[in-house]
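Asker: Fold the following and give me the result.
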Amino acid sequence: MAIEEQVLKETALADLHKEVQVYHNRGFRLVQVSCSMVEDSFELSYSFDKDYHFESLRVMVPAGTTVKSISGIYWAAFIYENEIHDFFGLEFEGMSLDYNGTLFKTAKKFPFANVTFRGEEPCQKK
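Answerer: The predicted structure is shown next:
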């Protein structure tokens, strides 16, 4: 059995809603939304599946930018968006259900917003 190549499509933030709508119209289900910090930006990955075919959209979001929620297209996305807000501090506009920063109780506000690894200094814009 051959291993299928996974599709990873990069898109602009302005095109995110249009691209997500295309996946919805083609019958894909939302699998997950993940977030990582890359220097002073957020890297959001939206993953979709249809008939065991997996594809992802990736968008870079500068810190301080508000992202339009996709929960109007995929209702359950509100849980991922609330989680990303609580852990990273990234703002989402128009979530179908907004916990206003209270989905998770954390010892530190936005604990993953400026993570260090193995004692390294936090990433700073140069």
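Asker: from here on, contacts and neighbour counts on C-alpha atoms
Answerer: OK.
Asker: So which residues of the chain form helices?
Answerer: Per DSSP state H, the chain carries helices over the ranges 16-25, 77-88.
Asker: how many other residues sit next to the residue nearest to Asn100 when sequence neighbours are not counted?
Answerer: The spatially closest residue to Asn100, leaving aside those adjacent along the chain, is Asn82, at 7.8 Å (CA to CA, 6 or more residues apart in numbering). Asn82 is flanked by 24 other residues according to other CA atoms under 10 Å.
Asker: ok, and the closest non-adjacent residue to the spatially most central residue of the chain?
Answerer: The residue lying closest to the centre of the chain (CA atoms, centre = their mean) is Leu44, at 3.6 Å. Spatial nearest neighbour of Leu44, chain neighbours left out: Cys35 (4.6 Å); criterion: CA to CA, 6+ apart.
Asker: before we go on, could you also do this sequence so I can check it against the first one:
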Amino acid sequence: MASEILREISASDLLAETLKLKHAGYRMVAISCTYKEVMELTYSFDLNYDLVNLRILTDTKTELPSIGIIYAYSFLYENEIKELFGVNITGISPDYNDSLYKIPVKTPFGIQE
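Answerer: Now for the predicted structure:
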């Protein structure tokens, strides 16, 4: 039976929680980001139609570790979020260093200073 779980975690718990899901057989299906009063990142994982979402509320100064050492294909999501929102994701490999997109503004969806 399909279910959906949303768990709010801290940035420091991201790798441990992601690794638990990987060991349980979950695949990463998406990483999304939006800006409200803070940056809201949601990491989504699936196993047999059961969806687990890990949510992190953060700012652009807090370092968020890349989950690329666990799910290698996360680098595209992470590069996009770093470039478009200005989230401080560290350890991305490969890191496009804000050149994934040709855009005229720095972090168009992030905090405008």
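Asker: any idea how far the residue nearest to Asn100 of the first structure lies from Leu16 of the first structure?
Answerer: 18 Å (CA to CA, to the nearest Å).
Asker: same thing with Tyr74 of the first structure?
Answerer: Distance, Tyr74 of the first structure to Leu16 of the first structure, by CA to CA: 13 Å.
Asker: Looking at those two, which has the bigger crowd around it?
Answerer: Between Tyr74 of the first structure and Leu16, counted using other CA under 10 Å, Leu16 has the larger neighbour count: 20 against 15.
Asker: And that one, what's its match in the second structure?
Answerer: Aligned counterpart of Leu16 of the first structure in the second structure: Leu14 (TM-score structural alignment).
Asker: show me the residues around that match that make contact.
Answerer: 64-65, 67 (CA atoms under 8 Å, 6 or more residues apart in numbering).
Asker: Gly25 of the second structure too?
Answerer: Contact analysis of Gly25 of the second structure by CA under 8 Å, 6+ apart lists Leu47.
Asker: Aligned to it, what sits in the first structure?
Answerer: By TM-score structural alignment, Gly25 of the second structure lines up with Gly27.
Asker: Ok, Val87 of the second structure next?
Answerer: Using TM-score structural alignment, Val87 of the second structure pairs with Leu90 in the first structure.
Asker: same question, Tyr96 of the second structure
Answerer: Match for Tyr96 of the second structure (TM-score structural alignment): Tyr99.
Asker: Show me the strands in the first structure, by range?
Answerer: 7-10, 29-38, 41-50, 53-62, 66-68, 91-93 (DSSP state E).
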